[in-house]
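Enquirer: Sequence first, predicted model second:
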Amino acid sequence: MELDRTRPLWRQIAAVIISRIEDGTYPAGSRVPSALEISTEFGVVNATASKAMRHVREAGYTRGEVGLGTFVREDQPEGN
C-alpha cells in the first residue's frame, strides 16, 4: 500500500487498520497483525507501526492480551 509521505504515517496506518476492522477484514475477536507485521506491510519503522496500533487500541477497536497479541474488540465504538 502506498502512503502519502506528506502526512503523518501512523495516522494513515491507523485509519487503514480501523477501516479493515469496520469492513470485516479483521472480524470481532480475531487477532490483528503485530506492530512488526504492520511495519513490514507498510514499509515503516516499528515505532511508527506501534504508534498506529496504540491509537487503534485507544480508540476502542482492539484489546491486548499479554503473551497472545492484539484482538479486535467485540464491542466496537460507535460513531467513529
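Expert: It's in. Numbering: from 1, shown residues only.
Enquirer: make it CA atoms for all contacts and neighbour counts henceforth
Expert: Fine.
Enquirer: Stretch 43-59: how far from the chain's middle?
Expert: For stretch 43-59, the separation from the chain centroid amounts to 7 Å (computed by CA atoms, centre = their mean, to the nearest Å).
Enquirer: ok, residues contacting it?
Expert: The contact list for stretch 43-59, computed with CA atoms under 8 Å, 6 or more residues apart in numbering, reads 9-11, 13-14, 17-18, 35-36, 38-39, 62-63, 77.
Enquirer: structure B:
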Amino acid sequence: MSPELDRTRPVWRQVAAVIAARIDDGSYPVGSRVPSVVELSTEFGIAASTAQKALTHLKTEGLIRAEVGLGSFVEERPEGPSGGEA
C-alpha cells in the first residue's frame, strides 16, 4: 500500500522525507539497501524522475550513498558535535 502524498506540495520532498524517516526509525538500518527508483516509483505511484530526485536529495544530505550497479545504501552518520552525548 502506498503512502498518501499531498499533491499540492513537492512530491519528491515527501518521498525523501518518508525514506529519511524509515532510516531514522531503523526500518532501513546502516548499510542496508534503500528502494531503487523503480521500486519507489511503484510504491508511491510517481514518475521515475521524481523518485530519482528524492534519492539525489538524500545522497546530498549524506543519508545514503550510491554504488554504481548495486544501488543506494544507508550511510553511517557521525554523531553530533557533542560526540553523541545527551
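Expert: Looks like it arrived, so ask away. What you are looking at is a predicted structure, and each value in this text was computed from that prediction instead of being measured.
Enquirer: Once they're superposed, tell me the TM-score.
Expert: For these two chains in superposition, a TM-score of 0.92 is obtained (TM-score structural alignment, normalised by the length of structure 1); 78 aligned residues with a CA RMSD of 1.3 Å.
Enquirer: ChimeraX command to pick out the buried ones of the contacts of stretch 43-59 of structure 1?
Expert: Buried subset of those, written as a ChimeraX selection, criterion 16 or more other CA atoms under 10 Å:
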select :9,10,11,13,14,17,18,35,38,39,62,63
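Enquirer: Show me the strands in structure 2, by range?
Expert: 64-67, 71-74 (DSSP state E).
Enquirer: List the contacts of the last one.
Expert: Put plainly, it is strand 71-74 of structure 2. 23, 28-36, 63-67.
Enquirer: And those residues, which of them are buried?
Expert: 23, 28-30, 33-36, 63-66.
Enquirer: Now tabulate those in TSV and tack on distance to residue 4 of structure 2.
Expert: Output for those, formatted as TSV (distance: CA to CA, whole Å):
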residue	distance to residue 4 of structure 2
23	19
28	20
29	24
30	26
33	23
34	19
35	18
36	19
63	23
64	23
65	26
66	27
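Enquirer: quick one, helices of structure 1?
Expert: Counting by DSSP state H, structure 1 has helices at residues 9-22, 35-42, 46-58.
Enquirer: would you list the contacts of stretch 43-59 of structure 1 in TSV and tack on distance to residue 49 of structure 1?
Expert: Formatted as TSV, the contacts of stretch 43-59 of structure 1 follow (distance: CA to CA, whole Å):
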residue	distance to residue 49 of structure 1
9	9
10	6
11	10
13	7
14	8
17	11
18	13
35	5
36	7
38	6
39	5
62	15
63	16
77	21
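Enquirer: would you turn the helices of structure 1 into CSV with distance to residue 1 of structure 1?
Expert: Shown next, in CSV, are the helices of structure 1 (distance: least, CA to CA, whole Å):
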stretch, distance to residue 1 of structure 1
helix 9-22, 10
helix 35-42, 6
helix 46-58, 14
